[in-house]
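*Asks:* Sharing a sequence plus its predicted fold:
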Amino acid sequence: MSLIDQIGTDIKTAMKAKDKVRLETLRGIKKVLLDKEVSVRPSGQTELTPEQEIEALSQIAKQRRDSIAQFTDAGRADMAEQEAIELKIIEEFLPTQLTDDEIAVIVAEVVAEVGATSPKDMGKVMGPVMQKLKGKADGKKVQAAVKASLAGS
């Protein structure tokens, strides 16, 4: 079952349960995935790959995290809470996020592989690390781990 089909089933369940927040969030996710699917059709692809689905979901989750930070800074706890609820629903469809320690291990491996020695090598390290962690870790956490690793080198 594709992710779009799974979300369609979840939409029906949310409708029956009259769970308005979940329903609206799932509809938003489905819209983003369908839009992304339409955008890849000119290249001959009929449906999204699992990687493309995770990439789209990661973007939606990142938008929610950014919104939470902005609403919190603006003193809008009610709006931040709404975004947090939506983020939790989105994260149900993403792979389990890695812990800071797991991220640090992967960062250390990549730093050794590329031979990075100073903070100037940040660009050399970030690309390969993000490839390995795509969808499994927040970019800001990864960036902080890379900075910490290179500062300690």
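*Replies:* Looks like it came in fine. Residues are numbered from 1 along each chain as shown.
*Asks:* When you work out contacts or count neighbours from here on, use the C-alpha atoms and nothing else.
*Replies:* Fine.
*Asks:* Which elements pack onto whichever helix or strand residue 5 is part of?
*Replies:* Residue 5 belongs to helix 3-17 when assigned by DSSP states H and E. Packing contacts for helix 3-17, counted by 3 or more C-alpha pairs under 8 Å, 6 or more residues apart in numbering; DSSP states H and E, involve helix 20-40.
*Asks:* gap between the helix it packs on and the chain center?
*Replies:* Mean-position distance between helix 20-40 and its chain equals 15 Å (C-alpha atoms, centre = their mean, to the nearest Å).
*Asks:* Show me which positions of that helix end up buried.
*Replies:* Neighbour-count burial for helix 20-40, with 16 or more other C-alpha atoms under 10 Å as criterion, is recorded at 22-23, 25-27, 29-30, 32-33, 36-37.
*Asks:* same check, this time on stretch 142-153
*Replies:* Those buried within stretch 142-153 under the rule 16+ other C-alpha under 10 Å are 142-143, 145-147, 149-150.
*Asks:* now swap in stretch 83-103 and tell me
*Replies:* So stretch 83-103, judged by 16+ other C-alpha under 10 Å, has buried residues 83-84, 86-87, 89-90, 93-94, 103.
*Asks:* which other residues reach it?
*Replies:* Around stretch 83-103, the neighbours that count as contacts under C-alpha atoms under 8 Å, 6 or more residues apart in numbering are 21-22, 25-26, 29, 54, 57-58, 60-61, 64-65, 67-68, 135-138, 141-142, 145.
*Asks:* Ok, stretch 145-153 next?
*Replies:* 100, 103-104, 107-108, 111, 116-119, 121-122, 125-126.
*Asks:* Serialize these to TSV and add fields for distance to residue 48.
*Replies:* Shown next, in TSV, are those (distance: C-alpha to C-alpha, whole Å):
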residue	distance to residue 48
100	30
103	27
104	30
107	29
108	32
111	32
116	35
117	38
118	38
119	36
121	34
122	31
125	28
126	25
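*Asks:* ok, and here's another one to check against it:
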Amino acid sequence: MSTALKDQLKDAMKAAMRAKEKQRLGTIRMIQAEIKRIEVDERIEVDDARLLVILDKMCKQRRDSITQYVDAGREELADIERAEMVVIQEFLPEALSDEELDQIIVKAIADSGAESARDMGKVMGLIKPQVQGRADVGAVSKLVKAKLG
């Protein structure tokens, strides 16, 4: 059984093969390998929602690696990670604007009845499914903490 996002990945892989885009093809194959690994390890069929979580995690890993490579003065390695991140982000939905993010946070705080930073878990529980793949969850967490603080 395939999902829309998996089909999109498959089509992108075929297009990259035809166009002989080695780096792009390598990144798409890496995404597919990660999906397959999770499906085999957890004995599940990855759906689009879970695929967004996987892609989001892969982007976060790239961001962390870029920071480490730049700090170490290895710009050529950071460039490889940046190129991979661009390809991964193609399969993620459009990023949320600051205004959209702010509305989601304000609504989640109101819906959860949160009053202080102790209620952070309740608020993030409501926000996370809405922003997955569309915003950096770590950054969102800081914004929530600032509003609750």
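*Replies:* Noted; the coordinates are in hand. Computed from a predicted structure; not experimentally measured.
*Asks:* Just the TM-score for the two chains, thanks.
*Replies:* Overlay of the two chains. TM-score (TM-score structural alignment, normalised by the length of the second structure): 0.87; 147 aligned residues with a C-alpha RMSD of 1.8 Å.
*Asks:* In strands, which of the contacts of stretch 83-103 of the first structure fall?
*Replies:* Judged by DSSP state E, strands contain none of those.
*Asks:* These in helices, which ones?
*Replies:* When DSSP state H is applied, these are split such that 21-22, 25-26, 29, 54, 57-58, 60-61, 64-65, 67-68, 141-142, 145 fall in helices.
*Asks:* Tell me which residue is most central in the first structure.
*Replies:* residue 58 (2.2 Å; C-alpha atoms, centre = their mean).
*Asks:* For that one, which non-adjacent residue is spatially closest?
*Replies:* Excluding the flanking residues, the one nearest residue 58 of the first structure by C-alpha to C-alpha, 6 or more residues apart in numbering is residue 135, at 5.8 Å.
*Asks:* separation between the one you found and residue 93 of the first structure?
*Replies:* Going from residue 135 of the first structure to residue 93 of the first structure by C-alpha to C-alpha, to the nearest Å gives 11 Å.
*Asks:* just to revisit the earlier point, residue 118 of the second structure versus the counterpart of the residue nearest to the centre of the first structure in the second structure, what's the distance?
*Replies:* Applying TM-score structural alignment, one finds that residue 58 of the first structure aligns to residue 56 in the second structure. Separation of residue 56 of the second structure from residue 118 of the second structure (C-alpha to C-alpha): 26 Å.
*Asks:* again, but for residue 49 of the second structure
*Replies:* For residue 49 of the second structure, the distance to residue 118 of the second structure - C-alpha to C-alpha - is 28 Å.
*Asks:* repeat for residue 101 of the second structure
*Replies:* Distance of residue 101 of the second structure to residue 118 of the second structure, computed by C-alpha to C-alpha: 21 Å.
*Asks:* filter the contacts of stretch 145-153 of the first structure to the buried ones?
*Replies:* With neighbours counted by 16+ other C-alpha under 10 Å, those contain buried members at 103-104, 107-108, 111, 116, 119, 121-122, 125-126.
*Asks:* ok and the helix or strand harbouring residue 51 of the first structure relative to helix 20-40, angle-wise?
*Replies:* Under the criterion of DSSP H and E, residue 51 of the first structure resides in helix 50-73. When axes from the mean of the first three to the mean of the last three C-alpha atoms, to 10 degrees is applied, the directions of helix 50-73 of the first structure and helix 20-40 differ by 130 degrees.
*Asks:* what does the helix or strand following helix 50-73 of the first structure correspond to over in the second structure?
*Replies:* Proceeding N to C from helix 50-73 of the first structure, the next assigned helix or strand is helix 77-91, under DSSP H and E. Across the second structure, the stretch matching helix 77-91 of the first structure (TM-score structural alignment) is residues 75-89.
*Asks:* any idea how far that stretch is from the chain center?
*Replies:* Worked out by C-alpha atoms, centre = their mean, stretch 75-89 of the second structure lies 14 Å from the chain centre.
*Asks:* same deal with stretch 82-96 of the first structure?
*Replies:* Remark: stretch 82-96 of the first structure is offset 9 Å from the chain centroid, using C-alpha atoms, centre = their mean.
*Asks:* and if you look at stretch 3-19 of the second structure?
*Replies:* Counting by C-alpha atoms, centre = their mean, stretch 3-19 of the second structure comes out at 19 Å from the chain centroid.
*Asks:* For residue 32 of the second structure, see how far away the closest residue to residue 60 of the second structure other than its chain neighbours is.
*Replies:* Among residues not flanking residue 60 of the second structure along the chain, residue 136 sits closest, at 7.8 Å (C-alpha to C-alpha, 6+ apart). From residue 136 of the second structure across to residue 32 of the second structure, the span is 22 Å (C-alpha to C-alpha).
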